[in-house]
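Asks: Predicted model follows, preceded by the sequence.
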Amino acid sequence: MTISIGNDHAGTDYKFAIVEFLKSKGITVINHGTNDDNSVDYADFVHPVAHDVENGTSTYGILICGSANGVAMTANKHQKIRAGLCWNKEIVELIRGHNNANVLCIPARFTAIPQAIQMVETFLNTEFEGGRHKKRIDKIPLSC
């Protein structure tokens, strides 16, 4: 499994902790995020992650910024991306199980690092339920 990760300056510490966690599980990580806390534009890091997921270079994407709203909005502009903003593991279970999300968006200013790692673990271990949820996912157009 390969995960692409992107972050802005608000998510750097989170990114490092998540990357360490993923690597401890034997998961390959592609880092598209910034590595320091100097102000950057989140979109510059979102697009490469979304492209990796769209073209199959990565199985999933993880995006981190202050509120996670900006990264989620940007990622969801891409075809084949279903990015979900989560602040606890219960929401993560829903975006994977019901919405078949392929990108997890984490709000660094509203979660703690251990909580973010728990969300990543939940994201990776939750399967899409299919059934009635697949019918709904199929109604999301690739373009309008």
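Replies: Received it, and whenever you're ready, just let me know what you need.
Asks: going forward, measure contacts and count neighbours with C-alpha atoms only.
Replies: Fine.
Asks: what comes into contact with the helix or strand hosting L94?
Replies: Using DSSP states H and E, L94 sits in helix 89-97. Helix 89-97 has contacts (Cα atoms under 8 Å, 6 or more residues apart in numbering) with 84, 86, 101-102, 104, 115, 118-119, 122-123, 126-130.
Asks: redo that, cut-off 7 Å
Replies: With Cα atoms under 7 Å, 6 or more residues apart in numbering as the test, helix 89-97 has contacts from 84, 86, 101, 118-119, 122-123, 126-129.
Asks: How about stretch 112-125?
Replies: Contacts of stretch 112-125 (Cα under 7 Å, 6+ apart): 14, 18, 88-89, 92-93, 96, 106.
Asks: Which members of the contacts of helix 89-97 are positioned in strands?
Replies: Counted as lying in strands by DSSP state E, out of the contacts of helix 89-97, are G84.
Asks: Give me the buried subset of the contacts of helix 89-97.
Replies: Using 16 or more other Cα atoms under 10 Å as the burial test, the contacts of helix 89-97 include 84, 86, 101, 118-119, 122-123, 128 as buried.
Asks: what's the farthest-apart pair in those residues?
Replies: Pairwise distances across these (Cα to Cα) peak at 18.2 Å, for the pair Q118 and F128.
Asks: try this one next to it:
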Amino acid sequence: MKISIASDHAGFEFNKKLKDYLESQGHEVQSFGCEGLDSCDYPDFGIPAAKTVSTGEADRAILVCNNGIGMSMLANKLDGILAALVYSEETARMTRQHHGSNVLCLGAAQFSEDELLAFIKAWMETEFEGGRHGRRIGKVQDLDA
């Protein structure tokens, strides 16, 4: 699977581990930064990563900032994006199973690295259920038109 990742300075350290983890699972990863711990603007990195999903260049994206809120807000502004901010393994599973999310947003300052990796693993391993959920998501996606 092709996965784009991005972070701001708050997620920089975790983003390095995230890239290694995803590659160890056999995924092709494109990182959009950031490149250090100096304060930076999350949209500068999150928008290009999310756009790869919107345009079909990537299958999914994972965006990391201090609390995940800004990244989820920016990603959901793009056509075709269903971004979700998660706070547990269960919400990570549900956002895929019931909502078909294609962008995962995480708060690096809110959880341990082990917790974040568990959320990612749950999200990556869960398929969209479709059915009644597909009908509902279709109504959401109609807003892109």
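Replies: Thanks, I have the structure now. Source: prediction; values computed, not measured.
Asks: what's the TM-score for these two chains?
Replies: The TM-score (TM-score structural alignment, normalised by the length of structure 1) is 0.96; 144 aligned residues with a Cα RMSD of 1.0 Å.
Asks: distance from the helix or strand harbouring L116 of structure 2 to structure 1 after superposition?
Replies: Assessed by DSSP H and E, L116 of structure 2 sits inside helix 113-125. Here the mean offset of helix 113-125 of structure 2 against structure 1 after fitting is 1.0 Å, by mean Cα distance after the TM-score superposition for structure 1.
Asks: relative to helix 89-97, how tilted is that helix?
Replies: 20 degrees (axes from the mean of the first three to the mean of the last three Cα atoms, to 10 degrees).
Asks: Relative to structure 1, which residues correspond to helix 113-125 of structure 2?
Replies: With TM-score structural alignment applied, helix 113-125 of structure 2 matches the range 113-125 in structure 1.
Asks: now the matching stretch, how far from the chain's geometric center?
Replies: 11 Å (Cα atoms, centre = their mean, to the nearest Å).
Asks: again, but for stretch 11-31 of structure 2
Replies: Here the centre of stretch 11-31 of structure 2 is set off from its chain's centre by 12 Å, with Cα atoms, centre = their mean.
Asks: all strands for structure 2, in order.
Replies: 2-7, 28-31, 60-65, 83-85, 103-107.
Asks: what would those strands look like in JSON lines with distance to I137 of structure 2?
Replies: Converted to JSON lines, the strands of structure 2 look like this (distance: least, Cα to Cα, whole Å):
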{"stretch": "strand 2-7", "distance to I137 of structure 2": "22"}
{"stretch": "strand 28-31", "distance to I137 of structure 2": "27"}
{"stretch": "strand 60-65", "distance to I137 of structure 2": "17"}
{"stretch": "strand 83-85", "distance to I137 of structure 2": "12"}
{"stretch": "strand 103-107", "distance to I137 of structure 2": "14"}
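Asks: still on that earlier bit, could you identify which of the contacts of stretch 112-125 of structure 1 has the most neighbours?
Replies: Neighbour counts for the contacts of stretch 112-125 of structure 1 (other Cα atoms under 10 Å) peak at I106, which has 31 neighbours.
Asks: what sits against that one?
Replies: 63-65, 68, 85-87, 116.
Asks: run the last query once more with 10 Å
Replies: By Cα atoms under 10 Å, 6 or more residues apart in numbering, the contact list for I106 of structure 1 reads 7, 11, 14, 62-69, 71-72, 84-88, 115-117, 119-120.
Asks: Select only the buried ones of those residues in ChimeraX?
Replies: Selection of buried members from these for ChimeraX, criterion 16+ other Cα under 10 Å:
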select :7,11,14,62,63,64,65,66,67,68,69,71,72,84,85,86,87,88,116,117,119,120
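Asks: rewinding a little: average offset between the helix holding L94 of structure 1 and structure 2?
Replies: Mean for helix 89-97 of structure 1 is 0.5 Å (mean Cα distance after the TM-score superposition for structure 1).
Asks: just the contacts of stretch 112-125 of structure 1 now: which is nearest S24 of structure 1?
Replies: When those are compared against S24 of structure 1 (criterion: Cα to Cα), the nearest one is I18, at 9.8 Å.
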